[in-house]
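>>> Predicted structure and sequence below. I'll ask about it afterward.
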Amino acid sequence: MLETATTFLFVPGDREDRFEKALRSDADVVIIDWEASVITSRKEAARQNTISFLKQADGRKIAVRLNPYSGRDFLDDAAALWAIHRSIAGAFLTMVSSPDQVNCSVKALPPSLPLVGMIETAQALIQVDDIAACRPLCRIAFGNMDFQTDLELPPEENVGLIYPSSRLIIASRAAGLPGPIAGATENIADLDHFVASARFERNLGFLAKLCVHPSQLAPARQAFAPSEQEIAWAKQVLEATCDSHAVMIDGRMIDRPVIDRAQKILARAQTRTK
């Protein structure tokens, strides 16, 4: 689920009244957040809310965002996961800083739990190749808001995110991971801004998106999932190249790299229909 999902929706762990609504949304994965949206005094409530909810709900499309390994709350998070790990899709490791940290985190967590590593600082970025190669991770995600804070970047501008985004995308590919998950867009009121950000991220190579409001799910899916036009084009390419890998379609040269691209589009589209 975490490897193939396109849309991820956050819900605060201390707002149990929102869990059911989030689960009924069109999100591929709902992330119950025990970290950034929950104040310290409410962390335990967030854990217990999640455990209680999963006793009566299907958690197969639920993931949990954990607190950073460097803090005291991580150990409490890890202990709570043992009660629910067989019921959920996986967990997000926050503030991942090194491969060693990933490996140490895994030792405290239930075995075989799918994990996404969040790259959120300059320190993490310079080690992202080695982090992505840590086999406990099934995917990496960009914690863009913390990254922007770390580097004092303006939150409404994308130019400062081109380099780190490219590093994540290349590291994921080199490590054999699915395309990474783009970070959250904090501006909820302006959907045009969200659409522009999502298109920018997709053009860089991200294949999924973190969302902070249900209104962002539909435009995120449209931006990151193969469009009907892409699917039609891919089918046309494969049909036209059954007997030759060098043909012309609409004035464009088609050969092996383009055929490979068409096959990947159809593979992603097939995943979306399962």
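Happy to help now that I have it. Numbers count the residues shown, from 1 in each chain.
>>> use CA for all of it now, contacts and neighbours both
Will do.
>>> so who does the residue nearest the centre of the chain touch?
Geometric centre of the chain, nearest residue: Ile181, 3.2 Å, by CA atoms, centre = their mean. By CA atoms under 8 Å, 6 or more residues apart in numbering, the contact set of Ile181 is 6, 139-142, 206-210.
>>> Counting neighbours, what do you get for the nearest residue to Asn144 once chain neighbours are set aside?
Nearest residue to Asn144, sequence neighbours excluded (CA to CA, 6 or more residues apart in numbering): Gly183, at 5.1 Å. Gly183 has 26 neighbouring residues, counting by other CA atoms under 10 Å.
>>> putting a second one here so we can go through both:
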Amino acid sequence: MTLPLTLLYAPGDRPDVVHKALVSEADVVIVDLEDAVALGRKEYALDATAELLSSPQPLPVHVRINTPHDIEALAELPGLSALRLPKVAYATDIQQIAARAPGIPLYALLESALAIEHAYAIATAHPALSGIALGEADLRADLGVRGAAGLDWPRTRIVVAARAAGLTPPTQSVFPDILDLDGLYESCTHGRAIGFLGRAAIHPRQLPVIERAFRPTPQEIEAAEEIVKAAADDAGALALPDGRFVDAAIVAAAQRTLALARREVS
């Protein structure tokens, strides 16, 4: 299974932008029917998205729904790959959507203090749930935090919840300044350090930065290959020629690094 690292948002009421996203370098396109669409254009956005998804698309297309009523218009369309559910706060939110969209992968967006408290319950709510992520703008407002450091505990919380539930690591929330690519890269490397894998973008120029930040470096790949090769000949703990001690946990981490380099889920 190929592991996506870059997810590109496009507003559902802008078919021209959606079509450009579908020929971008993104791994996944997220058509947004929620925050990116003005209230008076919600119905048009849903109709335009349903028309788009009436046929298969060149990239996987997720739709961030606005209300559960959007599901009936989208769930059976051949171009839909998954639904992204905003403002999930309870496990029952997932269970109710799964019942209305059987067979459709679901992704929960946790955007409140209450959702963070229920993170593991949400992550284990239903087999249809494929992942969880933060909605950081709403969460920041709910918590009243000002700096990025104020979100580190919720970020770590959902990383742990996803791992405990057997889900893939969460992707980071969007970085809103599309011109600050250095800031984006720094933010991505911090996210990777605390357990995130991949990131949502709001502009195509952000995609290569995200890709570079989350892919293992040549040095990391070389080190992982050395560890895996050494461990293949020794069933227990061992020391590498440079004196580093290697145990089963370090070998497992090296194997995950190599899987990521191949863009495989591990």
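Looks like it came in fine. Nothing here was measured: the structure is a model prediction, and the numbers come from that model.
>>> Please pick the buried ones from the contacts of Ile181 of the first structure.
Neighbour counting with 16 or more other CA atoms under 10 Å marks 6, 139-142, 206-210 as buried within the contacts of Ile181 of the first structure.
>>> what residue of the first structure matches up with His203 of the second structure?
Using TM-score structural alignment, the equivalent of His203 of the second structure in the first structure is His213.
>>> what ranges do the strands span in the stretch 101-250 of the second structure?
Counting by DSSP state E, counting those that start in this stretch, the stretch 101-250 of the second structure has strands at residues 106-110, 129-134, 199-201, 238-239, 245-246.
>>> what range in the first structure does the last one sit on?
With the alignment judged by TM-score structural alignment, the segment of the first structure matched to strand 245-246 of the second structure spans residues 253-254.
>>> From the rest of the structure, what touches the matching stretch?
237, 245-248.
>>> If we use 7 Å, what do you get?
245-248 (CA atoms under 7 Å, 6 or more residues apart in numbering).
>>> Using a markdown table, please lay out these together with distance to Ser87 of the first structure and neighbour count.
As requested, the contacts of stretch 253-254 of the first structure are exported to a markdown table (distance: CA to CA, whole Å; neighbours: other CA atoms under 10 Å):
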| residue | distance to Ser87 of the first structure | neighbour count |
| --- | --- | --- |
| His245 | 46 | 17 |
| Ala246 | 49 | 13 |
| Val247 | 49 | 14 |
| Met248 | 50 | 13 |
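>>> thought Ala234 of the first structure was touching Lys264?
No: counting by CA atoms under 7 Å, Ala234 of the first structure stays clear of Lys264, with 8.8 Å between them.
>>> Comparing these two, which residue is more hemmed in?
Ala234 (21 against 14).
>>> Show me what that one aligns to in the second structure.
Match for Ala234 of the first structure (TM-score structural alignment): Ala224.
>>> And that match, how far from Ala253 of the second structure?
For Ala224 of the second structure, the distance to Ala253 of the second structure (CA to CA, to the nearest Å) stands at 8 Å.
>>> just His62 of the second structure next, same as before
Separation of His62 of the second structure from Ala253 of the second structure (CA to CA): 30 Å.
>>> Now do the contacts for Thr189 of the second structure.
So Thr189 of the second structure contacts Ala213 (CA under 7 Å, 6+ apart).
>>> likewise the one 5 residues further on?
For Ile194 of the second structure, the residues meeting the contact criterion (CA under 7 Å, 6+ apart) are Thr156.
>>> Against Val265 of the second structure, how distant is it?
According to CA to CA, Ile194 of the second structure and Val265 of the second structure sit 18 Å apart.
>>> now do Glu25 of the second structure
20 Å.
>>> These two: which is more packed in?
Neighbour tally, Glu25 of the second structure and Val265, criterion other CA under 10 Å: the higher count belongs to Glu25, 17 against 13.
>>> how about the nearest residue to that one, chain neighbours excluded?
Leu207 (7.0 Å).
>>> List the residues that contact that neighbour.
Leu207 of the second structure neighbours (CA under 7 Å, 6+ apart): 6, 26, 201.
>>> ok, back up a step: quick check: the aligned residue for the residue nearest to the centre of the first structure in the second structure?
Residue pairing (TM-score structural alignment): Ile181 of the first structure is matched to Thr171 of the second structure.
>>> how about the counterpart of Ala89 of the second structure in the first structure, secondary structure?
Residue pairing (TM-score structural alignment): Ala89 of the second structure is matched to Ser97 of the first structure. The three-state label given to Ser97 of the first structure by DSSP: H, G, I helix; E, B strand; the rest coil is coil.
>>> what residue of the second structure takes the place of Val128 of the first structure?
Residue pairing (TM-score structural alignment): Val128 of the first structure is matched to Ala119 of the second structure.
>>> what about that match, neighbour count?
For Ala119 of the second structure, the number of neighbouring residues by other CA under 10 Å comes to 28.
>>> Okay, it and Ala101 of the second structure: tell me how far apart.
Distance from Ala119 of the second structure to Ala101 of the second structure, by CA to CA: 22 Å.
>>> ok, longest helix in the first structure?
As assigned by DSSP state H, the longest helix anywhere in the first structure is helix 256-273.
>>> rewinding a little: tell me the two of the contacts of Ile181 of the first structure that are most distant?
Thr6 and Phe142 (14.0 Å; CA to CA).
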